[in-house]
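Enquirer: sequence first, predicted model second:
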Amino acid sequence: MALATAIAKADTEGSDDRPPGRPLIRFGGSRLGGFILALNLLSLLILFGGALVLNEWRTGLVDARQESLMGQAELLARVLGDKDYTRGEPEPELDPTQSAKVLIDRFVPAGQRARIFDRDGVLIADSFDVSDTIEGAPLPPALPAGTPERETVDAVRLEAASTAANAALGEEIQAALAGTAQATVRRSESGDRVVSVSLPIRHVQQVLGVLTLEANDVDQILDAQRRALMPFALVALAVNLLASLLLHLFVARPVMRLSAAADEVKRGRARAISLPDLEDRRDEIGDLARSLESMTETLSTRMDGIERFAADVAHEIKNPLTSIRSALETLDLVKEKSQRDRLTALLQQDVRRLDRLITDISNASRLDAELSRDRPRPVDLAALLTDIVGVYDTMKRPGEAAVALDLAVEGPARVMGRDGPLGQVLRNLIDNARSFSPVGRGVRVSLRRDDSEGMLPLRIRVDDDGPGIPPENLETVFERFYTSRPPGAAFGSNSGLGLSIVRQIVAAHGGRVTATNRLDPTGKVEGARFEVALPSVGRRP
């Protein structure tokens, strides 16, 4: 008796069974969920890094700032080169007092610093010195009372930065004194990043000095942009985390449950997968759950069929074995030759029956594997029938039923399938019809095509003139090991598997096989008819 199909209600929570080689630490117990989270966070980190660095935007900002400073510096340099701001004849030089007046607040915007150097590179005017605005910096935190004064690390660092800044500024001034305008990005004495331009101050063609204009607001603008991006970055982070959580709940976790359910089936704790909450989903996960349930139900049904087949095989084999054992036990007790001959003939019949039974059982057990291995291809049924019937005509013995063929089709009748199994269908039907046909009568095989009969237009009929089939057994004849032979039929010549194999092969080709009785006008049974309906390749409209 087949086992009842169990339902696998699988979940991963609390399960200690883990396949080898998988890490124990996962996101919510899911390696796929961790992978999804890692990818989302990686893409987000790349976005954050790009937004925070702002290299391209910073480069554009620096270029725009240098261009703006260059325009202002050119205007101021032309003003400073005027005779009102120079002194001395015949070799003029910059007047420090008059030049300083140009650097007052209304000419130099807040956040910028302008300095004027003479032809020797000596500072003669600084906007920080003549401005009404007093630049300052926060005082350092107060030290506890009694703390000895000492030079701090910050003071040393500030002194080093000032030295480096003065050196960079000196190089810039020397290059400008040579007559070439300079635009650089460097550090100031306080260590801040500044955009600096230096232009030579000319009187006619003579270089009188250098005007340096600096702006240190680039970092502040970048910081402001970063701060403006932070709310969006936080929202993007929250969205990514939510997306990762939803993907884990609706993708990774259902896959884990399906995997756990499949493991339950593999271990034999269940016969089928059933997860109704997943199967009701109208997405790919639902499709996968329904496919797995259908697959496991099919496997369970096949296992039940194998169990029934094994039980039937054991029962069918036991009968001839029991007969053989009884005959062998009786053989030594029989003294008359006629009785011993009868027992010997009975033994031979049982051996033939057992041989036929084992052969058919072997063919039936290999059928599924053969059908799955062979690749379907177009098969011409008319040519296949002609070849098979020709073999029967060639090998016909006296007293055997003749086989007649009627091809009521025009052109090829093709079906997508396997010629070997289809040939076995035809041979089994013809052999079955011949075994029931009376002496002197024949078997008629016909092939016709009717495109009005739906998806199965090709029809193969095998008619015999035997006693027919009892109406209650028209479906039973296709069951395994069913046999009902007419009186006088050779014992053991049929195993009862032939028609079962026929139905299995026809179903694998997308067709159907039926059994009916042929009746005369008075309603009397004239014989049996088996009809195979198959789909057609290149069906005509």
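Expert: Cool, got the structure.
Enquirer: please make it C-alpha for all contacts and neighbour counts, starting now.
Expert: OK.
Enquirer: who are the packing partners of the host helix or strand of residue 460?
Expert: Element membership of residue 460, judged by DSSP states H and E, is strand 458-463. For strand 458-463, the packing partners by 3 or more CA pairs under 8 Å, 6 or more residues apart in numbering; DSSP states H and E come out as helix 419-436, strand 443-449, strand 525-534.
Enquirer: and the contacts of the last one?
Expert: For strand 525-534, the surrounding residues in contact (CA atoms under 8 Å, 6 or more residues apart in numbering) are 415, 429, 433, 456-469, 506, 509-520.
Enquirer: in addition, the following structure is provided for comparison:
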Amino acid sequence: MGSVKDQDREPKDRPARRLTWPQFSWPKFSWPRGSRLGRLIIGLNVLALAILLGGALVLNELRSGLIKARIDSLTTQGELIANVIDLAATVGDPEPKLEADRASDILQGLFIPRSQRARLFDAQGAQLADSYVVADRVESRELPPARKPGQPDFGLPTRDPDAKPKAVEAAREALAAEIAQARLGEPVAGTRRAENGERVVSVSIPIQHVRAVLGVLTLEAGDVDQIISAERKALLPFALIAVATTLISSFLLNRLIAQPVLRMARAADHVRLEGARAISLPDISGRNDELGDLSRALEEMTDSMSERMDAIERFAADVAHEIKNPLTSIRSAIETLDLVSDPAARARLLGILQQDVSRLDRLVTDISNASRLDAELSREAPRPFELNLLLHEVINLYDAQWRPGEAPGSVRVTFDEKMAPQHARVMARETPMGQVFRNLVDNARSFSAADGEVRVALVRDHGRLIVTVDDDGPGIPKENLETIFERFYTSRPKGKAFGGNSGLGLSIARQIVEAHGGAMRAENRQNDAGQVVGARFRVELPEAGNHHHGHHPGGARE
């Protein structure tokens, strides 16, 4: 069977494209709800940070507890020593005073650990005794390594010759301030720098007789740096765990993300550079994350590209075959034309030439329409529209062209208003869908007798809209119900001129329908006696709201 050729369409003028600079926009930060890899990356990084912060907080509490415990210990010890000195080294009544020699002997007789230093001051803040002097202790520190002449002193703490005197003066001022506060009658405790630069825990206890402050006892413990060093050592496992977690997460992310992405990039380069039809991807398509989705998408994309290339090759071969026939006929007619002198024979040859040129022009036009079909489908975005209104417009076009007489112009096209549902909306491209129904109606008219009728109907069935186009022609051979959708397939009705159809109309129609997630098939209409009384083309489209895109190459009935 055959169909009338598709209508020629002139290319539309395209407006000039304007070059614009890309506009910068701040990225939107949100929790990756549907992203497994995003949650994995954030979770691993937060875990390492949480371990480090947790360790720091725990050790900060530990250090505070250790220093507080050291202060409590020194306070208890200092109050004991202050009470002993008050009882044994104060004389005078009603105005008591502190005996410096007696208090020094008491301080010497008491046990002072080597890590501690006890100093006694009178009521005016003058030093009376020092446990280091009483015990004949000498402060010592390890000297820095000797350096050669001209060698920079990287090992020395500072180049400033006044740095040590300044530090000593600051330490003495801090001690004087602490003593002055203790002379007011309240114990003072805290941490400060000693004259040798070490950090010490210091407690100053006022020596009181009744309410009179006779002196101040200061106890210093120089093991604060050891406490901090122990704290740092305790923090080291947390830091090592955090570093190990970060390294493990980095290697894990490298293995799970970077390496598969790199292999997919190399596979894509292989396809691009060597023209391969298939892509050899790493075996990650079974992963239930974004990379698995990407791998499956790339595989489907390359499979689709391979199918498209095969279809293009077949299309090119079909085009070459179809164009070769009229060219051969034209060449044969031209060669014969010079040998024929009979005017009637020459007229017949010229008629053949004209017919073949018209057929060639029709082929080129239809081939051009078919070849740019994909570009046209991608250029126009789908939108919802009323399918029944589109069918009315198509049928009104044929009503305006209807003239009684010779088919197909005398074949009337009607629309069943009673069966058509109201508000039958589809999500599709209106212009290509109009071409679908024009091709179907043209095909039905070409098989109808003069003054015949082509009936178009629209019904709704379980969320899908079904359009049927019926004719009263001879029907379709059973073995050709699918063949008619192949490109360039033409079965001409009896009496039709050769070359009046290109064989692309139904192929284009099915391709457009399937690109919109629909389906098209052909069937024969039969009467009660089982006799074929015509052909029916059935187009199924998802109703708006139930639409999903799909694209499958089709063929043609003509």
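Expert: Nice, thanks for sending it over. Everything numeric here is computed off the predicted structure, so don't read it as measured data.
Enquirer: looking at the helices and strands packed on strand 458-463 of the first structure, which is closest to residue 235 of the first structure?
Expert: Proximity to residue 235 of the first structure (CA to CA) singles out strand 525-534 among those, at 61.7 Å.
Enquirer: where does that closest one end up in the second structure?
Expert: Mapped onto the second structure using TM-score structural alignment, strand 525-534 of the first structure spans residues 532-541.
Enquirer: and that stretch, what's buried?
Expert: By neighbour count on 16 or more other CA atoms under 10 Å, the buried set for stretch 532-541 of the second structure is 532-541.
Enquirer: helices along the stretch 301-450 of the first structure, start to end?
Expert: 337-373, 381-394, 419-436 (DSSP state H, counting those that start in this stretch).
Enquirer: the stretch 1-150 of the first structure now?
Expert: Counting by DSSP H, counting those that start in this stretch, the helices of the stretch 1-150 of the first structure are 31-53, 55-80, 96-102, 127-130.
Enquirer: average offset of the second one relative to the second structure?
Expert: Average distance between helix 55-80 of the first structure and its aligned residues in the second structure, after superposition and using mean CA distance after the TM-score superposition for the first structure, equals 6.1 Å.
Enquirer: which other helices and strands does that helix contact?
Expert: Against helix 55-80 of the first structure (3+ CA pairs under 8 Å, 6+ apart) you get helix 96-102, strand 193-203, strand 206-215, helix 218-247.
Enquirer: turn the ones you listed into JSON lines, columns for mean neighbour count and distance to residue 66 of the first structure.
Expert: Putting these into JSON lines (neighbours: other CA atoms under 10 Å; distance: least, CA to CA, whole Å) gives the following:
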{"stretch": "helix 96-102", "mean neighbour count": "17", "distance to residue 66 of the first structure": "20"}
{"stretch": "strand 193-203", "mean neighbour count": "25", "distance to residue 66 of the first structure": "6"}
{"stretch": "strand 206-215", "mean neighbour count": "24", "distance to residue 66 of the first structure": "9"}
{"stretch": "helix 218-247", "mean neighbour count": "14", "distance to residue 66 of the first structure": "11"}
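Enquirer: format these as CSV; extra columns: distance to residue 419 of the first structure.
Expert: Formatted as CSV, these follow (distance: least, CA to CA, whole Å):
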stretch, distance to residue 419 of the first structure
helix 96-102, 105
strand 193-203, 85
strand 206-215, 89
helix 218-247, 49
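Enquirer: still on that earlier bit, among the helices of the stretch 1-150 of the first structure, which comes closest to residue 225 of the first structure?
Expert: helix 31-53 (8.7 Å).
Enquirer: now the corresponding residue of the first structure for residue 499 of the second structure: closest residue in space, sequence neighbours ignored.
Expert: Alignment note (TM-score structural alignment): residue 499 of the second structure maps to residue 492 of the first structure. In this structure, residue 492 of the first structure finds its nearest non-sequential neighbour in residue 353, 4.1 Å apart by CA to CA, 6 or more residues apart in numbering.
Enquirer: count of residues packed around the one you found?
Expert: Counted with other CA atoms under 10 Å, residues neighbouring residue 353 of the first structure total 20.
Enquirer: and it, what pairs with it in the second structure?
Expert: Residue correspondence to the second structure (TM-score structural alignment): residue 353 of the first structure is matched to residue 359.
Enquirer: residues in contact with that match?
Expert: Shown in contact with residue 359 of the second structure (CA under 8 Å, 6+ apart): 326, 499-500, 502.
Enquirer: so can I have JSON lines of those showing neighbour count?
Expert: Below are these laid out as JSON lines (neighbours: other CA atoms under 10 Å):
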{"residue": "326", "neighbour count": "21"}
{"residue": "499", "neighbour count": "19"}
{"residue": "500", "neighbour count": "19"}
{"residue": "502", "neighbour count": "26"}
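Enquirer: could those residues be laid out in CSV, adding distance to residue 59 of the second structure?
Expert: CSV is the format used below for those (distance: CA to CA, whole Å):
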residue, distance to residue 59 of the second structure
326, 93
499, 93
500, 92
502, 86
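Enquirer: and the equivalent of residue 337 of the first structure over in the second structure, how close does it get to residue 332 of the second structure?
Expert: Using TM-score structural alignment, the partner of residue 337 of the first structure in the second structure is residue 343. Residue 343 of the second structure sits 18 Å away from residue 332 of the second structure, going by CA to CA, to the nearest Å.
Enquirer: the more surrounded of these two?
Expert: Neighbours were counted for residue 343 of the second structure and for residue 332 using other CA under 10 Å; residue 332 has more, 13 against 9.
Enquirer: now the more buried one: how far from residue 497 of the second structure?
Expert: 19 Å.
Enquirer: for residue 413 of the second structure, same thing?
Expert: Noted for residue 413 of the second structure: a distance of 23 Å to residue 497 of the second structure, by CA to CA.
Enquirer: what does residue 60 of the second structure give?
Expert: Using CA to CA, residue 60 of the second structure is found at 98 Å from residue 497 of the second structure.
Enquirer: try residue 143 of the second structure
Expert: For residue 143 of the second structure, the distance to residue 497 of the second structure - CA to CA - is 115 Å.
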